[in-house]
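> please find the sequence and the predicted model below.
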Amino acid sequence: MTQITVRPTDIKLHQKSRILEVAFDDGSHFKLPCEYLRVYSPSAEVRGHAPGQEVLQIGKENVNITHIEPVGTYAICLFFDDGHSTGIYSWDWLHQLGMNQDKLWNQYLERLAKAGHQRKPAKVAE
């Protein structure tokens, strides 16, 4: 079992801006877009069951989180409005997503481009 190295001190969902804001006990603070969280879901549906089986998520520009449920004392499950709800986001995974946000986002954009997909601008929430 993986040792938890950080714990959140605050989690806020901003549905209008499609941002999950997370503060951790190490002093770090991240604003994670719902699209980013969806395309980097830790679920087998997205990550596959082994390296090299990852499934590129396309068309998630306007995805939003509908609700959040705790999973024990180590994670949360995010429920997305596209029906995806199988990813369990451990505190360490959320922290890693925050710490590596620029790098991972650019990798995602590169993978989309390589697949011939162009992101559509996200719709502005009213």
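Noted; the coordinates are in hand. Numbers count the residues shown, from 1 in each chain.
> please count neighbours and contacts with C-alpha atoms only from this point.
Fine.
> ends of stretch 13-21, how far apart?
End-to-end distance of stretch 13-21 (C-alpha to C-alpha, to the nearest Å): 6 Å.
> which positions in that stretch come out as buried?
Going by neighbour count (16 or more other C-alpha atoms under 10 Å), the buried part of stretch 13-21 is Leu13, Arg18, Ile19, Leu20, Glu21.
> what's stretch 67-77 in contact with?
With C-alpha atoms under 8 Å, 6 or more residues apart in numbering as the test, stretch 67-77 has contacts from Ile4, Arg7, Leu78, Phe79, Phe80, Ser85, Thr86, Gly87, Ile88, Tyr89, Ser90, Trp91.
> quick one: the strands in the chain, in order.
Assigned strands in the chain, in chain order: 8-14, 19-24, 29-33, 65-71, 75-80, 88-90 (criterion: DSSP state E).
> and the comparison structure, right after this:
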Amino acid sequence: MAGLTAQTPNPTSITVHEQSRVLEIGFADGASFRIPFELMRVYSPSAEVQGHGPGQEVLQTGKRDVGLADLAQVGHYALQPTFTDGHSSGLFTWEYLYFLGSQQEALWRQYEERLAAAGKSRDAEMAPPPAPGCGHSH
């Protein structure tokens, strides 16, 4: 199955906490994580966020209050959240959710370092993406 390794435990429980904006997920190995929606959104595995290769990542800002509009299970290997900012193209495999949960502290630190390097804050507005076809004449 895509995104799974033999070592990745399957989730045993998934709970969306709207008020605190966290996804609580328990795994078969006994691990349990409370992953903030903001962390999920800024580390979305989608090409829109990750780019199409190293160094192509798009720094996400203004996601502190992002919520989940919908959460769909994809097969037996992933979740596909629709965030309240409209982003819905990220597939979060069990392996990736386990990674996000288990590495939260380091990921937050890395995110804050990237923000600082860019001179941005977590609450800065995102610039709109360029419109398709901008700058090209046919």
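Nice, thanks for sending it over. Predicted model only: the values in this text are computed from it and were never measured.
> before we move on, back to that, could you single out the nearest of the contacts of stretch 67-77 of the first structure to Lys60 of the first structure?
Looking at the contacts of stretch 67-77 of the first structure and their distance to Lys60 of the first structure, the nearest is Phe80, at 10.2 Å (C-alpha to C-alpha).
> of the contacts of stretch 67-77 of the first structure, buried ones?
Here, 16+ other C-alpha under 10 Å leaves Arg7, Leu78, Phe79, Phe80, Ser85, Thr86, Gly87, Ile88, Tyr89, Ser90, Trp91 buried among the contacts of stretch 67-77 of the first structure.
> tell me which two of the residues you listed sit farthest apart.
Arg7 and Phe80 (22.6 Å).
> what residues of the longest helix along the second structure count as buried?
For the second structure, the longest helix by residue count, based on DSSP state H, is helix 104-118. By 16+ other C-alpha under 10 Å, the buried positions in helix 104-118 of the second structure come out as Gln104, Leu107, Tyr111, Leu115.
> the third one matches what in the first structure?
Alignment note: Tyr111 of the second structure maps to Tyr108 in the first structure; criterion TM-score structural alignment.
> again, but for Gly67 of the second structure
Matched by TM-score structural alignment, Gly67 of the second structure corresponds to Asn64 in the first structure.
> distance check, its match against Leu13 of the first structure.
10 Å.
> then Leu112 of the first structure?
Leu112 of the first structure is 26 Å from Leu13 of the first structure, by C-alpha to C-alpha.
> likewise Ile65 of the first structure?
8 Å.
> got it, and Ala44 of the first structure?
To Leu13 of the first structure, Ala44 of the first structure is 24 Å away according to C-alpha to C-alpha.
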